[in-house]
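Chemist: Sharing a sequence plus its predicted fold:
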Amino acid sequence: MKAEPESRFENGIDVRFSIDDLRAREKPEGWDGIRAYAARNHMRNMNAGDKAFFYHSNCKEPGIAGVMEIVKEFSEDKSARRPGTPYYDPQSSKDNIRWSLVHVEFRKKFAVPIGLKELRELGKPGGPLENMMMLKQGRLSVSRVSAEEWKALNEIADEKAKEAGLKHEMTKLVK
């Protein structure tokens, strides 16, 4: 799931959001503003307890910054119906709910992010990410990650941390 850690304005409102912003939240955060049907549909298939990578997008060094957990399954993204909000959609109404959100909580910030250049290398033919949806549909802000991709990426993150002599920052809930 992608978010932008550097300032970007929509309807005059800064929509920047980083893994550090999520870590600072004291209650679950609604992952709102998704305005692509394919991304919305991926969120509608998420279950409480599912984990997701937090990907920093549209910034100096894009890449996977850590992990979050889906703590509340999809519900209406009501901001779509509120004029003046960053992602207002005049075609969305109570009778025509077009957009959804899920609620997430911080679980882990990688000690060393997995950058986009590295992800692309891993996505080459024969690599562990050769079929990764995010690399094939890069503009999509929410996409599926297979169990094999999830395992490979977490192992890579652990190895990068070990090589750097660092530890991931984790929520107290994670064992």
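Modeler: Good, I have the coordinates. What you see is a predicted model; the values in this text were computed from it and never measured.

Chemist: all contacts plus neighbour counts: C-alpha atoms, from now on.
Modeler: Fine.

Chemist: check which helix or strand covers Y88.
Modeler: Assigned by DSSP states H and E, Y88 belongs to no helix or strand.

Chemist: how many neighbours does it have?
Modeler: Neighbour count for Y88, taken as other CA atoms under 10 Å: 19.

Chemist: For the closest residue to it other than its chain neighbours, give its distance to E149.
Modeler: Distances taken as CA to CA, 6 or more residues apart in numbering put A80 closest to Y88, at 4.3 Å, once the chain neighbours are dropped. A80 is 32 Å from E149, where distance means CA to CA, to the nearest Å.

Chemist: Looking at these two, which is more packed in?
Modeler: A80 (25 against 16).

Chemist: ok, that one - contacts?
Modeler: G33, Y87, Y88, D89, P90, S92, W99 (CA atoms under 8 Å, 6 or more residues apart in numbering).

Chemist: Just to be sure, it is in a helix?
Modeler: Yes - A80 forms part of a helix when assessed by DSSP: H, G, I helix; E, B strand; the rest coil.

Chemist: just to revisit the earlier point, next one: the residue nearest to Y88 from L101, what distance?
Modeler: 11 Å.

Chemist: Same question for K51.
Modeler: 15 Å.

Chemist: buried sites along the strand or helix carrying S75?
Modeler: For S75, the element it lies in under DSSP H and E is strand 63-76. Buried residues in strand 63-76, counting neighbours by 16 or more other CA atoms under 10 Å, are found at G63, I64, A65, G66, V67, M68, E69, I70, V71, K72, E73, F74.

Chemist: rewinding a little: higher neighbour count, K51 and L101?
Modeler: Higher neighbour count among K51 and L101: L101, with 22 against 19, using other CA under 10 Å.

Chemist: In addition, the following structure is provided for comparison:
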Amino acid sequence: MPNWLMKSEPDEFSIHDLQRLGTARWDGVRNYQARNFLRDMQPGELFFFYHSSCPLPGIAGIGRIQGAAYPDPTALDRDSHYFDARASAEKNPWSAIDVAYVEAFPQVIGLSLLKAQQALLELPLIQKGSRLSVMPVSDAHWQAILALRY
């Protein structure tokens, strides 16, 4: 079963928000490759919840994919930051997915610590120029990251 990493700015949506809600819609992805990864996700798969664009960027916990991807309603909402004037109810190029809370780590596994791990050198997250908000994580990388959480 594939594993994933999904990024969110914690002042917009954090692992603690997901913990409080239990389940939520993951929306607002506006990169085609990241959107395609969303569409590849299957119910039950796990993802690392990554806090980005904050004082301590890093992996804050784990979530679970709840269902198949579906058209992202924020693309049609004129009041949404993620509104896309090119999208319509008949042709919405963007996808969202429902996720559930699994675990918040006691401490964020910081990006600098991730970059210092020999076992993670090929992790797409730490590759120069990698800015995707949704990406796959290999089983080996998943296990190496889990070993850092305590």
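Modeler: Good, I have the coordinates. Just so you know, these numbers come straight off a predicted model, no measurement behind them.

Chemist: Quick one: buried ones out of the contacts of A80 of the first structure?
Modeler: Buried, going by 16+ other CA under 10 Å: G33, Y87, Y88, D89, S92, W99, out of the contacts of A80 of the first structure.

Chemist: So what does the third one match up with in the second structure?
Modeler: Aligning on TM-score structural alignment places Y88 of the first structure opposite F83 in the second structure.

Chemist: how near is its match to N92 of the second structure?
Modeler: 11 Å.

Chemist: R20 of the second structure too?
Modeler: In terms of CA to CA, R20 of the second structure sits 30 Å off from N92 of the second structure.

Chemist: Would you mind telling me which of those two has more residues around it?
Modeler: For the pair R20 of the second structure and N92, the greater number of neighbours falls to N92 (16 against 11), based on other CA under 10 Å.

Chemist: gap between the spatially closest residue to that one that is not a sequence neighbour and K91 of the second structure?
Modeler: Excluding the flanking residues, the one nearest N92 of the second structure by CA to CA, 6+ apart is P71, at 6.2 Å. According to CA to CA, P71 of the second structure and K91 of the second structure sit 9 Å apart.

Chemist: same check, this time on T74 of the second structure
Modeler: 13 Å.

Chemist: P57 of the second structure now?
Modeler: 35 Å.

Chemist: So which of those two has more stuff around it?
Modeler: The neighbour comparison of P57 of the second structure against K91 (other CA under 10 Å) goes to P57, with 19 against 9.

Chemist: Quick check: the aligned residue for that one in the first structure?
Modeler: Using TM-score structural alignment, P57 of the second structure pairs with P62 in the first structure.

Chemist: and the closest residue to that match other than its chain neighbours, how many neighbours does it have?
Modeler: Closest residue in space to P62 of the first structure, ignoring its immediate chain neighbours: H56 at 5.2 Å, by CA to CA, 6+ apart. For H56 of the first structure, the count of nearby residues is 25 (other CA under 10 Å).

Chemist: next one: V142 of the first structure
Modeler: 25.

Chemist: Just the strands from the first structure, written as ranges.
Modeler: 2-3, 9-10, 13-14, 29-30, 51-56, 63-76, 100-115, 169-170 (DSSP state E).

Chemist: For V142 of the first structure, find the nearest of those.
Modeler: strand 2-3 (6.5 Å; CA to CA).

Chemist: how big is the offset of the closest one relative to the second structure?
Modeler: Mean deviation of strand 2-3 of the first structure relative to the second structure after superposition (mean CA distance after the TM-score superposition for the first structure): 0.6 Å.

Chemist: In the second structure, what stretch matches that strand?
Modeler: So strand 2-3 of the first structure sits over residues 7-8 in the second structure, by TM-score structural alignment.

Chemist: Show me how far the matching stretch is from its chain's centre.
Modeler: 5 Å (CA atoms, centre = their mean, to the nearest Å).

Chemist: Repeat that for stretch 135-148 of the second structure.
Modeler: The answer for stretch 135-148 of the second structure is 14 Å, by CA atoms, centre = their mean.

Chemist: what's the answer for stretch 113-126 of the second structure, then?
Modeler: 17 Å.

Chemist: What are the contacting residues of it?
Modeler: With CA under 8 Å, 6+ apart, stretch 113-126 of the second structure has contacts from L111, Q127, S130, R131, L132, M135, V137, H141, A144, I145.

Chemist: Many thanks, have a good one.
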